[in-house]
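> No sequence on hand, only this structure:
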């Protein structure tokens, strides 16, 4: 039998490394050619990688969350034949498996204190989600010894320290049924109580002293218990990408936030009328298509809101096209699919496109083009929208708009009190590019269009 070393192939678009997001095989599995092996994630998309050969898996070089350089050995197989072989991963190299493995380790040396288990054990967590826990993925803290009751009590109350000193945290403490019942009623774990009786037995007096020394007070016999467990959760896949993106945005962009109140009554009446003729199997209009249509109408007058700022070049690239990012919550985390050329879409076409790209993002079928290139983002939590928010700009854009929850409120109009449908609209802008005056003026113009929706559809003068 020979060995075949399969390298991480060139994924394209200048990608130098990728993150392992999910393994579909384990060491010892027998696989067929073209069988799915692993999902890897780049800055652009998640890519499925299949086996180039049939054979038995003898080594997986990486766990979920690990970053591998393109060309490093990903999987080693035992295959038919006597000769060893190594896949060149599109690199034009034909070194032996041992040399290829050595190259991979040279290219990405392990951290000094990194546990070997983390580098070797294949992970079983789902793509784009939190790994199950340190027990499965061996986070750095997994190599630390478990904390004892004495350790946990070092910084606790005098009663906690005194109880830990008894050294009974690892076994069932000795106590009478009456003492146990009293401890149960007070919600006290007896392992933290120092026993002064024979063989460390906890007497009722010991329990009373523990309570007097700062232990939790009675909860009326509610049976409530303290929760003390801690899980180390690795941040991998989509969640890692979100964390990096949010950190980049908040670290590099000075956010200017602006909130304004919109009277949605007229727009809601129009929306209800337009939806009334739709069948049960037909999509209906939400607020977003109207909002996008109004923004598209205004952007030619505010070119510095629609584009990308390049910090390295100190240049802003203003786009004529309005590619609307639609912040969408998925099982893997926040995603931003894109409605391209929103300026050319009517409200019905816009609604259909929002639905299409959002569903593709939730199902994990969106293409790279559908998940990149937005020039201004709309974010909405629908009924969870709250009173206001401070939305985080989708770097490298310079603005983001977020409608909040709509409520009915009494409003004074021409000296009369009327019940109106009111919604706050929150927005954030990059203060390096957008002055507060221009941002406020843009939101006020948007308010005028939304509160009088006929203007959204009026022909340009």
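That came through fine. Owing to the predicted nature of the structure, the values given are computational and were not obtained by experimental measurement. Residues are numbered from 1 along each chain as shown.
> Only C-alpha atoms from now on, for both contacts and neighbour counts.
OK.
> Does residue 420 lie in a helix or a strand, and which?
Assigning secondary structure by DSSP states H and E places residue 420 in strand 416-430.
> second one coming, line it up with the first:
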């Protein structure tokens, strides 16, 4: 028998490391050639790592959430024949020097006593100096006191250690000492009762469960992206209401007459065409800002990112060259990209390269939002829900369909006046939708 070492592959594009997001095997599992062993994530895509050999897993070199350098040992497989690995001791030594988190914990010296076996310290009553008067039992008229919700229970370190070893939540124990302090006797009585609360509330029970969830994969990428955007971009948010009554009538008419191969129109394709027109008048908003180099890049192409919720988290597929697409073409591309993002088949280039982003929560879009800019872009347009409201026309109140646009801008690049002009132009186009279709 021999050993075969699988190393972190070079996924290209100058990527020097990747995050391990999923193991499909564990030590002792049999594997066959081409079987997927693990999945790693770079800044742009998730990559599956297949097995090039048949064998049995011996060792895993990282845990989910670890960042592993390219060419670092990822796992070892026992194979028939000589394999490609050196002696087991040398391989383990090399792996420990390269992989950030080893699969097995370091050995514990025999002189170290584990906490659960350490002898409990003597009770304060036993170690008290002879000059201290013996403890008296609390009078029958004094009732034990339990800490209020959110209040830390009072107890000595020895009592806390005993409670930890017994698996007792001291917030459930009534203390009979001064100021409700929990004594050893209080803890003994609580344990003797079967660890039930001393004074339960009828019909209610405290839930003290906690769950720790490691932030990995796409959720970590989202967190890093949001931290970068908020920490480096001074946002200015501008909110304006738009009367979309005529636009909704037009949309309903176009959907009623659409061809079988045409997708159903939402409000987004109309907004995207309005964006193209408004950006043509204000090219400084269709830009990206490299704040490290101090360079603003204005883009002729309008690549519109669409923030999309997927089972794995938020992704931003990109409709490229919206300036060269008509309404129905935009709607078809939106549908295709949204489906690809949700089922995880979107290509790497379909999830990057946007020059401006639209975010929409659909029918639950709220009245106002404060969108976070998709760094390094300088603007994002947020769509809120459409609501029917009474509007005064000079003689009477009439029902109109109103939608708010909540748009954020990088105030280092876009002045407040320019942001307002941009949004007002979009408003005018959406409120008179025929203007969207006029070329030039």
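Structure's in. What do you need? Given the structure is predicted, the values throughout are model-derived calculations rather than measurements.
> Next, the TM-score between them, please.
Superposed pair, TM-score by TM-score structural alignment, normalised by the length of structure 2: 0.80. Supporting alignment: 382 aligned residues with a Cα RMSD of 2.8 Å.
> Give the aligned range of the strand holding residue 420 of structure 1 in structure 2.
Aligning strand 416-430 of structure 1 against structure 2 (TM-score structural alignment) gives residues 396-410.
> For the stretch 151-300 of structure 1, just list every one of the helices.
158-164, 177-186, 204-212, 237-252, 265-276, 287-298 (DSSP state H, counting those that start in this stretch).
> now those helices as TSV including distance to residue 350 of structure 1 and mean neighbour count?
Compiled in TSV, the helices of the stretch 151-300 of structure 1 are given as follows (distance: least, Cα to Cα, whole Å; neighbours: other Cα atoms under 10 Å):
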stretch	distance to residue 350 of structure 1	mean neighbour count
helix 158-164	62	21
helix 177-186	60	16
helix 204-212	65	17
helix 237-252	26	17
helix 265-276	14	14
helix 287-298	6	21
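> Distance check, residue 440 of structure 1 against residue 211 of structure 1.
59 Å (Cα to Cα, to the nearest Å).
> hmm, back to that, please produce TSV containing the helices of the stretch 151-300 of structure 1, extended by distance to residue 445 of structure 1.
As requested, the helices of the stretch 151-300 of structure 1 are arranged in TSV below (distance: least, Cα to Cα, whole Å):
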stretch	distance to residue 445 of structure 1
helix 158-164	62
helix 177-186	61
helix 204-212	64
helix 237-252	27
helix 265-276	15
helix 287-298	8
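> and residue 40 of structure 1, which of these is closest to it?
helix 237-252 (8.5 Å; Cα to Cα).
> how big is the angle separating that closest one from strand 416-430?
90 degrees (axes from the mean of the first three to the mean of the last three Cα atoms, to 10 degrees).
> average offset between stretch 397-405 of structure 2 and structure 1?
After superposition onto structure 1, stretch 397-405 of structure 2 sits on average 0.6 Å from its aligned residues (mean Cα distance after the TM-score superposition for structure 1).
> where along the stretch 51-200 of structure 2 do the strands fall?
For the stretch 51-200 of structure 2, strands defined by DSSP state E, counting those that start in this stretch occupy the ranges 55-60, 67-69, 73-79.
> let me redo that: the stretch 251-400 of structure 1
255-263, 307-310, 315-318, 324-326, 328-330, 333-335, 338-339, 376-378, 399-413.
> In CSV: the ones you listed, plus distance to residue 216 of structure 1 and mean neighbour count.
Converted to CSV, those look like this (distance: least, Cα to Cα, whole Å; neighbours: other Cα under 10 Å):
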stretch, distance to residue 216 of structure 1, mean neighbour count
strand 255-263, 44, 19
strand 307-310, 55, 20
strand 315-318, 59, 15
strand 324-326, 49, 25
strand 328-330, 41, 17
strand 333-335, 38, 18
strand 338-339, 53, 28
strand 376-378, 48, 24
strand 399-413, 41, 19
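> Distance to residue 147 of structure 1 for those strands - can I get that in CSV?
Converted to CSV, the strands of the stretch 251-400 of structure 1 look like this (distance: least, Cα to Cα, whole Å):
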stretch, distance to residue 147 of structure 1
strand 255-263, 42
strand 307-310, 48
strand 315-318, 53
strand 324-326, 45
strand 328-330, 36
strand 333-335, 32
strand 338-339, 48
strand 376-378, 46
strand 399-413, 45
